[in-house]
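Enquirer: Compute the structure for the input listed below.
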Amino acid sequence: MALLRVILNVIWLVLAGLPLAIGYFLAGILCCILIVTIPWGIASFRIANYVLWPFGRTVIDRPTAGVASTIGNVIWILVAGIWLVIGHILSAAALAVTIIGIPLAIAEIKIIPVTLTPLGKRIVPSDQAFATLGSMRI
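Expert: Predicted structure coming up:
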């Protein structure tokens, strides 16, 4: 299973990961230049790291995220999130045309929630996600 993840990540890196990561990295730099948008810049860097190697990792909500994250996510959705999601959907449709591209299209769709609402999220290894959820108090 680990070998399959590595193979998919390498194919992903070449076909979709590197261009996506560069885009998110440039957006992060732009957001960090403008002082007010630093939280979105940090989130863009986190997403850039995630889109480079997505197989074997997942996104979970941070339980300590509060109202500020929610407000920031609403602003993000209106300014950039919706356009990024449209780009991911179009890219997923293009990847899904081939049999090899179907798992990559699924990964592209998997990235949409963190792209739409990046604040208040953590990216963890897939096997750690359930352990983290089990240790949270409800």
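
Enquirer: For the rest of this, base every contact and every neighbour count on C-alpha atoms.
Expert: Noted.

Enquirer: where exactly do the strands run in the chain?
Expert: Along the chain, counting by DSSP state E, strands occupy 57-61, 121-125.

Enquirer: and the angle for the last one with strand 57-61?
Expert: Computed with axes from the mean of the first three to the mean of the last three CA atoms, to 10 degrees, the direction of strand 121-125 lies at 150 degrees from that of strand 57-61.

Enquirer: If you count contacts, what does strand 121-125 end up packed against?
Expert: Secondary-structure packing of strand 121-125 (3 or more CA pairs under 8 Å, 6 or more residues apart in numbering; DSSP states H and E): strand 57-61.

Enquirer: One more, please, to line up against the first structure:
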Amino acid sequence: MGCLGNLLWFVFGGFTSGLSWCAAGVLWCITIVGIPIGKQCFKLAGLSFFPFGKEIVYGGGAASLVMNIFWIILSGIPLALEHLATGVILCVTIVGIPFGRQHFKLAKLALMPFGAAVI
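Expert: Below you'll find the model as predicted:
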């Protein structure tokens, strides 16, 4: 079921969602200081392309807290708003509720990506 969900997800919105994470990663990698943040964006783009069957575990320390603060200010809010808006639109229909829940999971991740591990 996860494979079918990922396929439908990719075709009906996952591709654009993953591209937004890739765009954020490219913008962060332009600067040398932002390369670690850009690398994290590319990892999360893979999750955004195919989120079904994967779970996110949050943790981390002081370094991830500092990185999350920079991230929220510069890139996290637009990505989170994109996922929230898409999730609300998808939850209007019964068929779209599983896809909307995935967008809500990604919206939380868009606000705090550092210290998060994908299982």
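
Enquirer: picking up where we left off before, pipe the strands of the first structure into CSV and attach distance to I38 of the first structure per row.
Expert: Supplementary listing: the strands of the first structure in CSV, determined by distance: least, CA to CA, whole Å:
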stretch, distance to I38 of the first structure
strand 57-61, 20
strand 121-125, 16
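
Enquirer: I'd like these as JSON lines, with distance to C31 of the first structure and mean neighbour count appended.
Expert: Formatted as JSON lines, these follow (distance: least, CA to CA, whole Å; neighbours: other CA atoms under 10 Å):
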{"stretch": "strand 57-61", "distance to C31 of the first structure": "22", "mean neighbour count": "17"}
{"stretch": "strand 121-125", "distance to C31 of the first structure": "18", "mean neighbour count": "17"}
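
Enquirer: Would you mark the buried spots in stretch 34-46 of the second structure?
Expert: Residues of stretch 34-46 of the second structure classed as buried by neighbour count (16 or more other CA atoms under 10 Å): 35, 37-42, 44-45.

Enquirer: Tell me the one of those residues nearest E82 of the second structure?
Expert: Set against E82 of the second structure, the nearest of these by CA to CA is A45 (14.0 Å).

Enquirer: Quick one: residues contacting the counterpart of the closest one in the first structure.
Expert: In the first structure, A45 of the second structure lines up with A48, judged by TM-score structural alignment. By CA atoms under 8 Å, 6 or more residues apart in numbering, the contact list for A48 of the first structure reads 20-25.

Enquirer: quick one: the residue most central in space within the second structure from G53 of the second structure, how far?
Expert: Central residue of the second structure (CA atoms, centre = their mean): L106, 4.2 Å from the mean position. Distance of L106 of the second structure to G53 of the second structure, computed by CA to CA, to the nearest Å: 13 Å.

Enquirer: same thing with G25 of the second structure?
Expert: For G25 of the second structure, the distance to G53 of the second structure - CA to CA - is 24 Å.

Enquirer: got it, and G100 of the second structure?
Expert: G100 of the second structure is 15 Å from G53 of the second structure, where distance means CA to CA.

Enquirer: more crowded one of these two?
Expert: G100 (23 against 11; other CA atoms under 10 Å).

Enquirer: so what corresponds to the more buried one in the first structure?
Expert: Match for G100 of the second structure (TM-score structural alignment): A105.
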